[in-house]
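Enquirer: Dropping a prediction and its sequence here:
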Amino acid sequence: MTLSPLQLAAIVSAGVPGIYPVGAEAVREDSGDFDSAIIADSAGRRWRVRAPRRPDASMQLEAEHLILQSFSPSLRARLPFAVPTVAGIVPYAGGNVFVYTHIPGSVYDVDQLAELSRREVAQGRTSLAAIIAKDIATLHVMPEDIIYEADLPSYSSEQIRRRKIAELERAAATGKVPADLLAHWQAVLSPGPMWQFRPRVVHGDMGAENLVLEVTPSQARIVEVTGWSDVHVGDPAQDFAWLYSCEDIAFTDEAVEVYRQQMPQLPDAYLAQRANFYAEFAIAQWLTHTVETDDKDGATHAVSMLLDIQDDLRSSGELLGQEDTPPLMSGPQDQES
């Protein structure tokens, strides 16, 4: 069932004491997993409301609730950005509707963020790429105990590699992954130094859509990070994958380099390669989803994108054979232990 902003406002009004909605507006979600709205109440406060459309989406919101509960006031105070607080949970249609605090701001796509970053530098201010990198670094040095105590997932580097192999096998089973790209990814996922890294607390769904910015003529800053349903202990490269869809590679490179400088130990030398791999591999994951849900148009689009990736790798000389070893990108060679 799809819920309109007004329906979500009515659910909040009936189920959360002290919130009396006077207005509602839709919020765009990157996935079709949730119905979302921003609710304005009679006291001038604003709230974000999310309702799951499917059981697995409901589980995501429950997981997010657990991690947000784990963020103590002292832990929140250490973060350079705000983190939502769950203000209410309303049972509805066999699931739960979640109500969160909301900080006003704007959301931009990754290329717009790069443009804003260039503007900040041109005006003699800290680049947005550096701000993003520092925020990710702050998250990655959070204590892993908050993940363990909330009973959220924790993966070793080898478990992550094997999970990706399993996902690649699912994609290959569709018969639609280009053969040379499949061999390339098999080579990337072979055992080796690329998959030897220290797992850290990661956001897991970091992306432009989860960064809320305040942009004025005098500054651009991140005021809130949302979308905490996939927090876990895992590969720090995952939180950089979204940056590799940016057309301005200098923006991405700067973010990775500032992150390296901010971390107490230099990240492993293959972090950028894994992040780029995750960005490419997301298309294969999407292909699997489209085939399993019989979305023929989506599958056709996914295959076209995979062919583009294969062509780009071939033209750049980066396309690996199944027996090849991924080369090391240029950059610091130190590796954290």
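Expert: Cool, got the structure. Quantities reported herein were computed from a predicted structural model and do not represent experimental measurements.
Enquirer: okay, CA-based contacts and neighbour counts for the rest of this
Expert: OK.
Enquirer: what's in contact with the helix or strand hosting Ala87?
Expert: Ala87 belongs to strand 86-92 when assigned by DSSP states H and E. Among residues not part of strand 86-92, those counted as contacts by C-alpha atoms under 8 Å, 6 or more residues apart in numbering are Ile11, Val12, Gly15, Val16, His65, Leu68, Asn96, Val97, Phe98, Val99, Tyr100, Thr101.
Enquirer: isn't the last one right next to Pro84, touching?
Expert: Yes: at 5.5 Å, Thr101 and Pro84 qualify as touching, with contact defined as C-alpha atoms under 8 Å.
Enquirer: Could you check which of those two has the larger neighbour count?
Expert: Shown here are Thr101 and Pro84; by other C-alpha atoms under 10 Å, Pro84 has more neighbours (22 against 16).
Enquirer: any idea how far Ala133 is from the more buried one?
Expert: From Pro84 across to Ala133, the span is 20 Å (C-alpha to C-alpha, to the nearest Å).
Enquirer: Please apply the same query to Val110.
Expert: If you go by C-alpha to C-alpha, the gap between Val110 and Ala133 works out to 14 Å.
Enquirer: So which of those two has more stuff around it?
Expert: Higher neighbour count among Val110 and Ala133: Ala133, with 24 against 21, using other C-alpha under 10 Å.
Enquirer: Look at that one and tell me its secondary structure.
Expert: Three-state call for Ala133 (DSSP: H, G, I helix; E, B strand; the rest coil): helix.
Enquirer: With Ala179 as the reference, measure out to it.
Expert: In terms of C-alpha to C-alpha, Ala133 sits 35 Å off from Ala179.
Enquirer: Let me see the contact set for Ile146.
Expert: So Ile146 contacts Ile67, Ser70, Phe71 (C-alpha under 8 Å, 6+ apart).
Enquirer: and here's the other structure:
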Amino acid sequence: MARSHFTLAALATAAVADLDVRRAGPHGSIGAGDFDSARLSGSGGEEWIIRVPRTTRAEAQQSADLVAIRALSQGVRSRLSFGVPSYRGQAPIAETRAILYDYLAGEPLVVSEMIAGSGLPSSVGAAIAAIHSLPTSFVTDSGLTSHTPFEAMRSSASVVDRAAATGLLPAALVERWESAIQDSQLWQFQPTVINGSLEASSVLVSGDRISGILGWHELQIADPARDLAWVLGAPNDDSVDAVFDAYAAARGTSERQLRNRATLYHELDLARYLLHGSHTKNTEVVDDAVAMMSRLVDSVQQSDERPLVSGSTEALDVAGVENLLATTERHRSESA
């Protein structure tokens, strides 16, 4: 049963001594998702968010998020133009704990609204570039994960191999993805600080400005293309171009294969979705994944694009991939 926001408000006062909570209300979908959460207000206009994990997966995620948030010192945060959650306190409840954070203003980004010319795609590109420009030392000093280009390639190959082992992965996608994975030039990149779990719902916007980024539980040093994969779901090529152009301008560099790897990661979400369905023995998810991959094959063949290898100068324009992955997100929410 979902905990009420009044119960969560009481936990907040236990987490922080003398916390003056005057108002409490629900935050997010009540009784849905991995967390019970509430939005709290104080007498001086302060606002907080309190969250309690509902699953062991959510508890592990919350613990990792807390480690990352503590690693993001004030000096590191000063390099960012957007807000990052700040830890305020915690209180035990049952066999887990409630965590209190400062509230970050803004609404979750909706990918379909990321229209070229609106200023939002450029803001997204600049915000991601700011994360990737952070010094790597604070990540390593905090004992967080660091991955090499070889490990990034090997991880992608593992996803393809496991998906192919189900016997349900179309041969055209096996060939396309394996060709990309075997292209050594594609994996020649400099690992950077990345959020690691970046997606539209974790980006908070106010108008055309990025006001905050949530979800830092996979903070690490790895392939910057991972944080850009979800951008391929933007409404059209112009929107995607605007993100990547702003990213390149902000970083003062242009890595030729960045977009190709981002596209590969974006497409591999379908393989992960198939694996999720197979692992949970959910035939509806498996059938859905197979249908989506079939449509992706049609899109790849009809677009007459070259493979995602070093000779390719443009990322695959799969306009339907975001629609396919929207279904993925729906099933992930339902299975949470």
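Expert: Done, it's in. All values derive from a computational prediction rather than experimental measurement.
Enquirer: which residue sits closest to Ile49 of the second structure, ignoring its sequence neighbours?
Expert: Nearest residue to Ile49 of the second structure in three dimensions, chain neighbours excluded: Arg39, at 4.8 Å (C-alpha to C-alpha, 6 or more residues apart in numbering).
Enquirer: other SSEs contacting whatever helix or strand that neighbour lives in?
Expert: Using DSSP H and E, Arg39 of the second structure sits within strand 35-42. Contacts defined by 3 or more C-alpha pairs under 8 Å, 6 or more residues apart in numbering; DSSP states H and E place strand 35-42 of the second structure against helix 5-15, strand 21-26, strand 47-53.
Enquirer: Counting neighbours, what do you get for Gly119 of the second structure?
Expert: Around Gly119 of the second structure there are 16 residues (other C-alpha under 10 Å).
Enquirer: still on that earlier bit, average offset between the helix or strand following the strand holding Ala87 of the first structure and the second structure?
Expert: Next in sequence after strand 86-92 of the first structure, counting helices and strands by DSSP H and E, comes strand 95-101. Once the two models are superposed, strand 95-101 of the first structure sits on average 1.8 Å from its counterpart in the second structure (mean C-alpha distance after the TM-score superposition for the first structure).
Enquirer: got the angle for strand 95-101 of the first structure vs strand 34-41?
Expert: Angle, strand 95-101 of the first structure to strand 34-41, by axes from the mean of the first three to the mean of the last three C-alpha atoms, to 10 degrees: 50 degrees.
Enquirer: Return the distance of strand 95-101 of the first structure from the chain's centre.
Expert: 20 Å (C-alpha atoms, centre = their mean, to the nearest Å).
Enquirer: Which positions in the next helix or strand after it come out as buried?
Expert: The first helix or strand that comes after strand 95-101 of the first structure along the chain, using DSSP H and E, is helix 110-122. Buried residues in helix 110-122 of the first structure, counted by 16 or more other C-alpha atoms under 10 Å: Val110, Asp111, Leu113, Ala114, Leu116, Ser117, Arg118, Arg119, Glu120.
Enquirer: Could you find the counterpart of the second one in the second structure?
Expert: Under the alignment defined by TM-score structural alignment, Asp111 of the first structure is paired with Ser112 of the second structure.
Enquirer: Surely that match touches Ser239?
Expert: No: taking contacts as C-alpha under 8 Å, Ser112 of the second structure lies outside contact range of Ser239: 9.9 Å.
Enquirer: Could I get the helices and strands packed on strand 35-42 of the second structure in CSV, plus columns for mean neighbour count?
Expert: Putting those into CSV (neighbours: other C-alpha atoms under 10 Å) gives the following:
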stretch, mean neighbour count
helix 5-15, 20
strand 21-26, 16
strand 47-53, 23
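Enquirer: Next, the contact list for the residue located most distally from the centre of the first structure, please.
Expert: The centre of the first structure is farthest from one residue, Ser42, which by C-alpha atoms, centre = their mean lies 33.2 Å away. For Ser42 of the first structure, the contact set (C-alpha under 8 Å, 6+ apart) comprises Ile19, Tyr20, Pro21, Val22.
Enquirer: Need the max-distance pair from these.
Expert: Greatest spatial distance among the contacts of Ser42 of the first structure (C-alpha to C-alpha): Ile19 and Val22, at 9.5 Å.
Enquirer: any shared contact partners between those two?
Expert: Shared contacts of Ile19 of the first structure and Val22 (C-alpha under 8 Å, 6+ apart): Asp41, Ser42.
Enquirer: Return the distance of the residue nearest to Ile49 of the second structure relative to His5 of the second structure.
Expert: Separation of Arg39 of the second structure from His5 of the second structure (C-alpha to C-alpha): 8 Å.
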